[in-house]
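*Asks:* The following block contains a protein sequence and its predicted model.
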Amino acid sequence: MHHVALAVTDGMLHFELALACEVFGSDLTHLVDPWYRFTLCGPGPVTVGRFRMEPDAGLDALTTADTVIVPGWADVDQDPPAELVDAVRAAHEAGARVASLCTGAFVLAAAGLLDGWRATTHWAHTSELARRHPRVTVDPDVLYVDNGSVLTSAGKAAAMDLCLHLVRLDHGTRVANVVARRLVVPPHREGGQAQFVTTPVPEPGNHPLAELLPWVLQRLDEPLTVEHLAQRAGMSSRHLARHFKAVTGTTPLQWLLTQRIRHAQELLEGTDATVDTIAAATGMGTATTLRRHFSRTVGVPPDTYRRTFRSYETPRPTLTDTDGR
């Protein structure tokens, strides 16, 4: 069971702290069993915003975790507590993956974990982070930065992007998307950094595309066009485009391409199918076309994506076992 520890002291931001508790501390064994083992680690009872919290263990327990989450630090004008900085550094030296949410990056920087690396934090504090820690390459334009064993996120909602990214790394695309739906947040937001995430299908509801979208998802292997979609929906192409913008926030073709990429991600993670086979199953036609669109959208080629998300070994079904489209 993957052990996630949340490092808390007085002065943490309660939004980011609660967000991490919700993602990693909830019982989601109906999705993945085992889910995460979650521990709140602090020096003793701590005050977070207007709330008083009793940690499960001391800060020294961070060294037993597989992943350590550092929430936002409220007063960035003050140095973070030395005991917190030391404990986070020790956890990383012990082999933990360390991630900061929002201004938690100041804790990681103080621990020396960001020296020589690219990092981010809330846009309002990027200049201060760069000033105080000149060995850190601070990028103010991205939602989060993944350096492998050290990750940083921008502020507030971007912290959710990073948490979902961690879930995706540990449990795969499908599980991360289900978690996002449960929290009523999108698994993907546009940002300056290519992310291993995808745009979800809108939830079923009373909208003009409620019947069309599931129909399309069952036919991603077919060469669908806007005209095909408009004909199926019984409306003009222009009328269809207006509804797509209202429901999905994008155009019919862009939405269709995103769903093809999303399906390709699932097949790369969950099957041993070749890139050629996946290209056919997703309606891309050829491996060359798939590689071009996949690399541009996701940021890495399909083969690299597959290796990244196979850091854990599970039985791989055949394409026909997993693909019901």
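*Replies:* Sure thing, it's come through.

*Asks:* contacts and neighbour counts: CA atoms only from here.
*Replies:* Noted.

*Asks:* Could you identify the longest helix within the chain?
*Replies:* When the chain is parsed with DSSP state H, its longest helix is helix 252-270.

*Asks:* Tell me the helix or strand right after that one.
*Replies:* Note on helix 252-270: by DSSP states H and E, the next helix or strand toward the C-terminus is helix 275-281.

*Asks:* That next one: what's the following helix or strand?
*Replies:* Per DSSP H and E, helix 275-281 leads on to helix 287-298 as the next helix or strand towards the C-terminus.

*Asks:* Which elements pack onto that following helix?
*Replies:* If you count contacts as 3 or more Cα pairs under 8 Å, 6 or more residues apart in numbering; DSSP states H and E, helix 287-298 packs onto helix 252-270, helix 275-281, helix 302-308.

*Asks:* Which of those sits closest to Val216?
*Replies:* Nearest to Val216, of all the helices and strands packed on helix 287-298, is helix 252-270, at 8.2 Å by Cα to Cα.

*Asks:* quick one: which helix or strand includes the residue nearest the centre of the chain?
*Replies:* The chain has His165 as the residue nearest its centroid, 2.3 Å off, counting by Cα atoms, centre = their mean. Assigning secondary structure by DSSP H and E places His165 in helix 157-171.

*Asks:* Other residues contacting that helix?
*Replies:* The contact list for helix 157-171 (Cα atoms under 8 Å, 6 or more residues apart in numbering) reads 16, 19-20, 23, 32, 101-102, 143-144, 152-153, 174-176, 179-180, 187-189, 196-197, 308-309, 312.

*Asks:* okay, pairing it with this:
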Amino acid sequence: MHRVVVLALEGVYPFELSIPVRIFGTAADTAGRPLYEVLTCGLDGGPVRSSADFTVGVEHGAEVIATADTLVIPPFACGPGQERDWLPAPLADALRRLRPGARTVSICTASYVLAAAGLLDGRRATTHWNEAERFQRKFPLVRVDPDVLFVDDGDVLTAAGVAAGVDLCMHLVRRDHGSEIANRVARLCVVPPWRDGGQAQFIERPVPALAAATTSAARAWALGELHRPLQLAELAGHARMSVRTFSRRFRDEVGMTPGQWLAQQRVERARRLLETTDLPVDRVAEEAGFGTAASLRQHLVAGVGVPPSVYRQTFRGARLAELQQPSRAGRAVVPAYVAPPDGGR
């Protein structure tokens, strides 16, 4: 069984500490056998002070890191006078216990620990968008990508802030065991198996002085018109703005251009139709506003990594099996698809 060790450091954030246990601990094969063993450790095996008003009791010390197939480091609040690139001797010694070939994962600003240990030198990595500039200055050998939710660089993986830790753990389940098991974990945890977009949608941006002077109404209107061609001037006119003003405010509010947003929404519409209807692919393309099956295929491959036929076959199989199960009150289903690591080949 794949062993995941979660290293809780002083000041650990409780939510991020719980992510690996929840995601990996939920993963099981078709017979219900767990696929991961998750252990939580501290540097000395004693209680670990969290960033909240309670202390976490851990049963293991740093010696279990030597047995880890994957080591996950959640972020922590810095103590007085402590910098984020904190790497005292006990922590450095703990990281040196890692076996060759073991994976190392950081969530949010725990990327500072990996960088301070030299594990990110020459590698692509990410961190919370609010720390990206400082992080790059501090560690110039790291190729920081501030726009993504996580980076998979083989045996070293980094996630952006908070919930991106969920995205990265879901990605690892999918990478290890495929889309079907990852989708099942997502449903049980009531989280999306995959989130489109990067950190741009979460970066703080100036809010228009007047609530009415936004593009939200135009976006809501456009969602009902996706089946037909939409011109930028038409969207701007609906918002009662010039094209130039509309384009600028749209990017400020959404983090992408109107054209990129429309393409993303059309892909989402096509995914829902492929998942929930038996419409021919040509008709799905028309309903989603792509016009032709060829255009739909191009956008779907670019967006989720597989063509419409593979997408439908993979998701509809899981959907039909789900519908055949007895219904239960309060059951929540997350209707989303995760592209398999091999691109569906």
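*Replies:* Looks like it came in fine. Just so it is clear, the structure is predicted and the values come from calculations on it, not from any experiment.

*Asks:* Would you map the strands across the stretch 1-150 of the first structure?
*Replies:* Along the stretch 1-150 of the first structure, the stretches classed as strands by DSSP state E, counting those that start in this stretch are 2-7, 36-41, 46-48, 51-53, 67-70, 97-100, 118-119, 137-138, 144-146, 150-153.

*Asks:* Now tabulate those strands in CSV and tack on distance to Leu240 of the first structure.
*Replies:* What follows is the strands of the stretch 1-150 of the first structure, written out as CSV (distance: least, Cα to Cα, whole Å):
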stretch, distance to Leu240 of the first structure
strand 2-7, 45
strand 36-41, 42
strand 46-48, 48
strand 51-53, 49
strand 67-70, 43
strand 97-100, 42
strand 118-119, 41
strand 137-138, 42
strand 144-146, 34
strand 150-153, 36
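
*Asks:* Export these as CSV, with columns for mean neighbour count.
*Replies:* Converted to CSV, the strands of the stretch 1-150 of the first structure look like this (neighbours: other Cα atoms under 10 Å):
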stretch, mean neighbour count
strand 2-7, 23
strand 36-41, 20
strand 46-48, 17
strand 51-53, 12
strand 67-70, 26
strand 97-100, 26
strand 118-119, 24
strand 137-138, 19
strand 144-146, 25
strand 150-153, 26
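
*Asks:* Could you check these and tell me which one is nearest Phe294 of the first structure?
*Replies:* Set against Phe294 of the first structure and scored by Cα to Cα, those come closest in strand 144-146, at 19.2 Å.

*Asks:* Have a look at how far, on average, the closest one is from the second structure.
*Replies:* When the second structure is overlaid, strand 144-146 of the first structure sits 0.6 Å from its aligned residues on average, using mean Cα distance after the TM-score superposition for the first structure.

*Asks:* What residues in the second structure pair up with that strand?
*Replies:* Aligned using TM-score structural alignment, strand 144-146 of the first structure spans residues 150-152 in the second structure.

*Asks:* gap between the closest residue to Gly104 of the first structure other than its chain neighbours and Thr121 of the first structure?
*Replies:* Nearest non-adjacent residue to Gly104 of the first structure, counting by Cα to Cα, 6 or more residues apart in numbering: Gly72, 4.2 Å away. Remark: distance between Gly72 of the first structure and Thr121 of the first structure (Cα to Cα, to the nearest Å) = 9 Å.

*Asks:* what do you get for Ala87 of the first structure?
*Replies:* In this structure, Ala87 of the first structure and Thr121 of the first structure are 21 Å apart, going by Cα to Cα.

*Asks:* can you check Asp161 of the first structure too?
*Replies:* 13 Å.

*Asks:* who's more crowded, these two?
*Replies:* More neighbours surround Thr121 than the other of Asp161 of the first structure and Thr121, with 32 against 24 (other Cα atoms under 10 Å).

*Asks:* Give me the distance from the helix or strand that contains Thr314 of the second structure to the chain's centre.
*Replies:* Using DSSP H and E, Thr314 of the second structure sits within helix 308-324. Computed by Cα atoms, centre = their mean, to the nearest Å, the chain-centroid distance of helix 308-324 of the second structure equals 22 Å.

*Asks:* So for that helix, what gets flagged as buried?
*Replies:* Buried residues in helix 308-324 of the second structure, counted by 16 or more other Cα atoms under 10 Å: Pro308, Tyr311, Arg312, Thr314, Phe315, Arg316, Ala318, Arg319.

*Asks:* what angle separates it from helix 293-304?
*Replies:* Here helix 308-324 of the second structure runs at an angle of 70 degrees relative to helix 293-304 (axes from the mean of the first three to the mean of the last three Cα atoms, to 10 degrees).

*Asks:* helices or strands up against helix 308-324 of the second structure?
*Replies:* Packing partners of helix 308-324 of the second structure (3+ Cα pairs under 8 Å, 6+ apart): helix 258-276, helix 293-304.

*Asks:* Redo the ones you listed as a markdown table? Include mean neighbour count.
*Replies:* Output for those, formatted as a markdown table (neighbours: other Cα under 10 Å):
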| stretch | mean neighbour count |
| --- | --- |
| helix 258-276 | 19 |
| helix 293-304 | 18 |
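
*Asks:* Between those helices, which one is closest to Thr70 of the second structure.
*Replies:* Nearest to Thr70 of the second structure among these is helix 293-304 (26.3 Å), distances taken as Cα to Cα.

*Asks:* quick one: that closest one to helix 258-276, angle?
*Replies:* Calculated by the same axes, to 10 degrees, helix 293-304 of the second structure forms an angle of 100 degrees with helix 258-276.

*Asks:* what residue of the first structure takes the place of Phe139 of the second structure?
*Replies:* Looks like Phe139 of the second structure aligns to His133 there (TM-score structural alignment).

*Asks:* Contacts only, for that match.
*Replies:* Ala109, Ala110, Asp115.

*Asks:* Could you dump those into CSV with neighbour count and distance to Ile278 of the first structure added?
*Replies:* Output for those, formatted as CSV (neighbours: other Cα atoms under 10 Å; distance: Cα to Cα, whole Å):
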residue, neighbour count, distance to Ile278 of the first structure
Ala109, 23, 42
Ala110, 22, 45
Asp115, 16, 40
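
*Asks:* Tell me which of the residues you listed fall in helices.
*Replies:* Ala109, Ala110.

*Asks:* Same list (the contacts of His133 of the first structure) but as a markdown table, adding distance to Gln231 of the first structure.
*Replies:* Output for the contacts of His133 of the first structure, formatted as a markdown table (distance: Cα to Cα, whole Å):
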| residue | distance to Gln231 of the first structure |
| --- | --- |
| Ala109 | 56 |
| Ala110 | 59 |
| Asp115 | 56 |
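
*Asks:* State the span of the first structure onto which stretch 178-191 of the second structure is aligned.
*Replies:* Counting by TM-score structural alignment, stretch 178-191 of the second structure falls onto residues 172-185 of the first structure.
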